[in-house]
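[1] pasting a predicted model and its sequence here:
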Amino acid sequence: MMIVFWLVLTILFIIFATAKLKWHPFLVLILSAFLVALFYQVPLDTVAKTISDGFGGILGYIGLVIVFGTIIGLILEKTGAAIVMAETVIKVLGKRFPTLTMSVVGMVVSIPVFCDSGFIILNSLKESMAKRLQVSSVAMSIALATGLYATHTFVPPTPGPIAAAGNLGLESNLGLVIMVGLVVTIVAVAAGWLWSNRFLNIEPDNIKDADDLAAGVPENMKSREDYAKLPSATMAFLPIVVPILLICLSSVANLPSTPFGAGTLVDIVVFIGNPLTALLIGLFLSFLLIDRGSKDKTQQISDAISQGLVVAAPILLITGAGGAFGAMLKVTPIGDYLGTTLSALGLGIFMPFIVSAALKTAQGSTTVALVTTSAMVAPLLGQIGLDSELGRVFCVMAIGAGAMTISHANDSFFWIVSQFSRMSVSQAYKAHSVATGIQGVTSIIFIWLLTLVFI
């Protein structure tokens, strides 16, 4: 019983320190690793090495992938490529189903761009569409927000799912995570879109704050009118589509049935489809978006890399600290004990979902919920029946579904959606928070059904 008590105490410490004391998740997770060592009486001479190895182990491979993905996303923001991507989706889908179009725009743009940034960038586009098509901006806002949120939570190269995949031993098979993530994302987006349609005739109730928004927009997040020249649709999509296709092709080539056969060509496909190589190719393709006529193109590339490193740094630290925390949990008896207990309860895929949802709702950060839960669940995969390659992928999806549930006042995304949509807090709870709860629950039910078929 004390085994469970110490784990619960550690989780309560993580929630209290991040949500109440506002400590940085990096520090909290590192301290949690030391607390676990103290509670479970891990030999003192192994504590520091276990934490260091856990921290370095997860970043040794995933770290560079996170950095490259972050820089690509930043360049897509700064060059207006994200806006071009959104406008291309609108042209393809047309304007017959405006909320559905907005959901798909969010889903596509959030693959390379953080959901917070994506909402700010696309806000003016969303508002102009709502006005032109005479649709409630509340419905359009929820459609956009839930589209952005789904991809942000389920599909690499977003850092959260990458870190979770790394913690669960999937760093060499991100292609499978992407493919399954896209399927689950479609279900989550559909759930959010259907909910958004409940607000088709409801207008925002906080109009007076609209004029204050411009002052709060970061400098790199502009509207379409702020760009003198925008890239073509092909150039805008290349830096993200090419890496994803390469990663997926590599995963197919690595299947036991060897569909591409064997030989040099397959070796090349596997090499360029390695997430590290694929995202490096994507990074160089993103450099092409920077205006060729600019005299200081080299400087702009250098600045983008510097800014990307600044944005990626806290994510890398949280990811590494999650790896350290997970490594410490693995050397304790908690895995065997909980695995046996949970197996008897028959929770299976719902266990990581419940833990992740509790962490997300309590402390607000989707990334922290993904990293922390994946670190905790890694030692239990065998006992809950998810120790196969596909089982681990479904576990990442279940953790992602939990990390969506729910976005409310302790989540920065909640405030971005509510403020830029001119919704009061109570209206945002009814519209946005409930939407994310529905997305999470719908997603985990769909993931559970997938496990019944494929595991």
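    Received the coordinates, thanks.
[2] from now on I want contacts and neighbour counts done on CA atoms only, so please keep to that.
    Will do.
[3] contact partners of stretch 178-194?
    99-100, 103-104, 107, 142-143, 146-147, 150-151, 154-156, 244, 248, 393, 397, 435-436, 438-440, 442-443, 446-447 (C-alpha atoms under 8 Å, 6 or more residues apart in numbering).
[4] check stretch 60-69 too.
    Contacting residues not belonging to stretch 60-69 are listed as 112, 157-159, 162-163, 166, 171, 275-276, 279-280, 283, 308-309, 312, 316 [C-alpha under 8 Å, 6+ apart].
[5] just the ones of the residues you listed in helices?
    When those are checked against helices using DSSP state H, the ones located there are 159, 162-163, 166, 275-276, 279-280, 283, 308-309, 312, 316.
[6] just say helix, strand or coil for Thr258.
    The assignment at Thr258 comes out as coil when based on DSSP: H, G, I helix; E, B strand; the rest coil.
[7] same question for the one 3 residues further on.
    In terms of secondary structure, Gly261 is coil; the call rests on three-state DSSP.
[8] who are the contact partners of it?
    Residues near Gly261 by C-alpha under 8 Å, 6+ apart: Ala253.
[9] could you rerun that using 10 Å?
    The neighbours of Gly261, taking C-alpha atoms under 10 Å, 6 or more residues apart in numbering as the test, are 253-254.
[10] I'd like the distance between it and Ala253.
    With the distance defined as C-alpha to C-alpha, to the nearest Å, Gly261 ends up 8 Å from Ala253.
[11] one more: Pro112?
    Taking C-alpha to C-alpha as the measure, Pro112 falls 24 Å from Ala253.
[12] what about the two, which has more around it?
    Pro112 (29 against 20; other C-alpha atoms under 10 Å).
[13] identify the residues contacting the more buried one.
    Under the contact definition (C-alpha under 10 Å, 6+ apart), the residues listed for Pro112 are 69-77, 82, 118, 151-152, 155-159, 237, 239-241.
[14] selection in ChimeraX covering whichever of the residues you listed are buried, please.
    Selecting only the buried members of those in ChimeraX, with burial defined as 16 or more other C-alpha atoms under 10 Å, works like this:
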select :69,70,71,72,73,74,75,76,77,82,118,151,152,155,156,157,158,159,237,239,240
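[15] okay, and which of the contacts of stretch 178-194 map to helices?
    99-100, 103-104, 107, 142-143, 146-147, 150-151, 154, 244, 248, 393, 397, 435-436, 438-440, 442-443, 446-447.
[16] show me which of those residues are buried.
    Of all the ones in helices among the contacts of stretch 178-194 considered here, the ones buried according to neighbour count by 16+ other C-alpha under 10 Å are 99-100, 103-104, 107, 142-143, 146-147, 150-151, 154, 244, 248, 393, 397, 435-436, 438-440, 442-443, 446-447.
[17] put this next to the previous one:
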Amino acid sequence: MPLVIVGIGIIALLILIMGFKLNTFVSLIIVSFCVALLLGIPVGDIVKTIETGLGGTLGHLALIFGLGAMLGKLIADAGGAQRIAMTLVNKFGEKNIQWAVVVASFIIGVALFFEVGLVLLIPIVFAISRELKVSILHLGIPMTAALSVTHGFLPPHPGPTVIAGELGANIGEVLLYGFIIAIPTVILAGPVFAKIAKKIVPESFTKTGSIASLGEQKTFKLEETPSFGISVFTALLPVILMSIATIISLLQKTMGVADNHLLAAIRFIGDAGTSMLISLLVAVYTMGLARKIPIKDVMESCSTAISHIGMMLLIIGGGGAFKQVLIDGGVGDYVAAMFKGTTLSPILLAWIIAAILRISLGSATVAALTTTGLVMPMLGQTDVNLALVVLATGAGSLIASHVNDAGFWMFKEYFGLSMKETFATWTLLETLISVFGLGFILLLSLFV
């Protein structure tokens, strides 16, 4: 019965969002109340459950998400992202242009959220395709593959950050293992898939696309932008700090070194919140003050970044509320009891549940959050690596983007594709990322 109620809730969510065009956050809260009543949560406890889910999720995420948005905005507004992209294009040359786009998108994708990275990179991709007379999709597929993989697997992006917080996984480990999985996944789903897609839907590679909807883009002369080294260092600084702390912690465990003040300080600096704050302060200098940009303008960029993520934060909070309702309503325990004694790996189970929810709901973040509520009670029964469960949930939540996902429509409109062509390129691309990601996670689970 609990799973039937969850199914009714998901269908209701789809009807509210797609049928009645209701705001996603409002829809999530309405469904959370209704599902809580159906699951038999006492009326007096329902509001408390929703507040706990919303507050608990945002409490962990808001700091990292907010600082990350500011960091990305500073790099974009200073021209750092444009410098990274154009320098790599010039270094790789015309013959290896796809690889230049992949590397640039990966670096920028670590620092910027998916939608921001897409809006920032698409005009650059259009300009390169015009100059070199190559198909925009030839460059667009590798670009979106890199952005999507970083979005699904690497903190400080909302999905992996939220799931890690909910499951109590070490965020540094998620980042380290995420990189190991992300690199081969990007190669296969990017440049390799682009060649296959050209054979599946050759006509889509003749489309010219349109970015008129993006409005006027801020462009820079290359000499006006920060240097390549400084731009890359600023974009990747949170990753560097978190990775160093994780590697040192892993070495400490392996070698049995006693804890001391130095190791505690390294862990503190490598904490996601601390490393994001340090990186933002560095960006204020490297992307602002060092380039003689007044502090008022730098802070204006930060304020704009926060205003743009307000609704996304609420939607993530709404997903957290729905997840808490499933936990307090006993759905997670019911799923755990169903699979008690099963030989199915929690990694595979997390991926399957996230994939089903992603196809149903469209939102990768909501699918991932709901999955954590269902698989959390199971994890106490196994010694599975929590970082890998986080990554498997992230991989499942990327699968088969279609008409209920905003990314589907963005890709379709920017690249000027038909529905059939969008399914054969974008939807297939997201599915490949999800499946390859799972494959590499299962492979990694044999060693860690």
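    Received, thanks. Not measured: the values here are computed from a predicted model.
[18] care to give me the TM-score?
    Once superposed, chain against chain, the TM-score is 0.89 (TM-score structural alignment, normalised by the length of the second structure); 442 aligned residues with a C-alpha RMSD of 2.8 Å.
[19] helix/strand/coil for Leu137 of the second structure?
    State at Leu137 of the second structure, reduced to three classes by three-state DSSP: helix.
[20] and the closest residue to it other than its chain neighbours, what does it touch?
    Counting by C-alpha to C-alpha, 6 or more residues apart in numbering, Leu137 of the second structure lies nearest to Phe205, which is 5.7 Å off, once chain neighbours are set aside. By C-alpha under 10 Å, 6+ apart, the contact list for Phe205 of the second structure reads 134-138, 194, 197-199, 415, 417, 421.
[21] and the furthest pair within the residues you listed?
    Val134 and Glu421 (18.2 Å; C-alpha to C-alpha).
[22] who's more crowded, the two?
    Glu421 (19 against 16).
[23] what helix or strand does the aligned residue in the first structure for the more buried one sit in?
    For Glu421 of the second structure, the equivalent position in the first structure is taken to be Gln427, counting by TM-score structural alignment. Element membership for Gln427 of the first structure (DSSP states H and E) is helix 425-428.
[24] count the neighbours of the nearest residue to Glu94 of the second structure once chain neighbours are set aside for me.
    Using C-alpha to C-alpha, 6+ apart and skipping residues adjacent in sequence, the residue nearest Glu94 of the second structure is Leu132, 7.2 Å away. Other residues lying near Leu132 of the second structure total 11 when counted by other C-alpha under 10 Å.
[25] ok, Leu132 of the second structure to Val125 of the second structure distance?
    With the distance defined as C-alpha to C-alpha, Leu132 of the second structure ends up 10 Å from Val125 of the second structure.
[26] pick out the residue closest to the middle of the second structure.
    The structure's the second structure has its C-alpha centroid closest to His151; by C-alpha atoms, centre = their mean the separation is 2.4 Å.
[27] residues touching that residue, list them.
    106, 109-115, 117, 145, 157-160, 364, 394, 398.
[28] separation between it and Ala290 of the second structure?
    When His151 of the second structure is compared with Ala290 of the second structure (using C-alpha to C-alpha), they lie 30 Å apart.
[29] what do you get for Lys91 of the second structure?
    For Lys91 of the second structure, the distance to Ala290 of the second structure (C-alpha to C-alpha) stands at 26 Å.
[30] ok, back up a step: okay but the match of Glu421 of the second structure is in contact with Gln419, surely?
    No - counting by C-alpha atoms under 10 Å, Gln427 of the first structure stays clear of Gln419, with 11.1 Å between them.
[31] between these two, which contacts overlap?
    Common neighbours of Gln427 of the first structure and Gln419 (criterion: C-alpha under 10 Å, 6+ apart): Asn206.
[32] mind checking how far the equivalent of Met276 of the second structure over in the first structure is from Ile71 of the first structure?
    Mapped onto the first structure by TM-score structural alignment, Met276 of the second structure lines up with Leu279. Distance of Leu279 of the first structure to Ile71 of the first structure, computed by C-alpha to C-alpha: 10 Å.
[33] swap in Lys330 of the first structure?
    33 Å.
[34] with Ile247 of the first structure instead?
    Relative to Ile71 of the first structure, Ile247 of the first structure is positioned 18 Å away (C-alpha to C-alpha).
[35] just Asp411 of the first structure next, same as before
    23 Å.
[36] got it, and Phe414 of the first structure?
    With distances taken as C-alpha to C-alpha, Phe414 of the first structure is found 24 Å from Ile71 of the first structure.
[37] got it, and Ser286 of the first structure?
    Relative to Ile71 of the first structure, Ser286 of the first structure is positioned 9 Å away (criterion: C-alpha to C-alpha).
[38] please enumerate the shared neighbours of these two.
    Among the neighbours of Ser286 of the first structure, those also in contact with Ile71 (C-alpha under 10 Å, 6+ apart) are Ile301.
[39] excluding chain neighbours, give the residue nearest to Ala395 of the second structure in space.
    Ala395 of the second structure sits nearest to Ser434 (C-alpha to C-alpha, 6+ apart), 4.6 Å away.
[40] please disregard the earlier target; I meant Ala210 of the first structure.
    The nearest residue in space to Ala210 of the first structure (C-alpha to C-alpha, 6+ apart) is Arg422, at 6.1 Å.
[41] I'd say the one you found and Ser136 touch.
    No - with contacts defined as C-alpha under 10 Å, Arg422 of the first structure does not count as touching Ser136, sitting 11.8 Å away.
[42] what residue of the second structure matches up with Ala398 of the first structure?
    Counting by TM-score structural alignment, which is the criterion used here, Ala398 of the first structure corresponds to Ala392 in the second structure.
[43] could you say which helix or strand holds the residue lying closest to that match once chain neighbours are set aside?
    Spatial nearest neighbour of Ala392 of the second structure, excluding adjacent residues (C-alpha to C-alpha, 6+ apart): Trp351 at 5.1 Å. Under the assignment given by DSSP H and E, the secondary-structure element containing Trp351 of the second structure is helix 346-361.
[44] the helix holding Gln427 of the first structure vs the second structure, mean deviation?
    With the two structures superposed, helix 425-428 of the first structure lies on average 2.4 Å from its match in the second structure, counting by mean C-alpha distance after the TM-score superposition for the first structure.
[45] thinking again about what came up before, list the contacts of the nearest residue to the match of Met276 of the second structure once chain neighbours are set aside.
    If you skip the residues right next to it in sequence, Leu279 of the first structure has Pro243 as its closest partner in space, 5.5 Å away by C-alpha to C-alpha, 6+ apart. Under the criterion of C-alpha under 10 Å, 6+ apart, the contact list for Pro243 of the first structure reads 69, 157, 175, 249, 272-283, 285.
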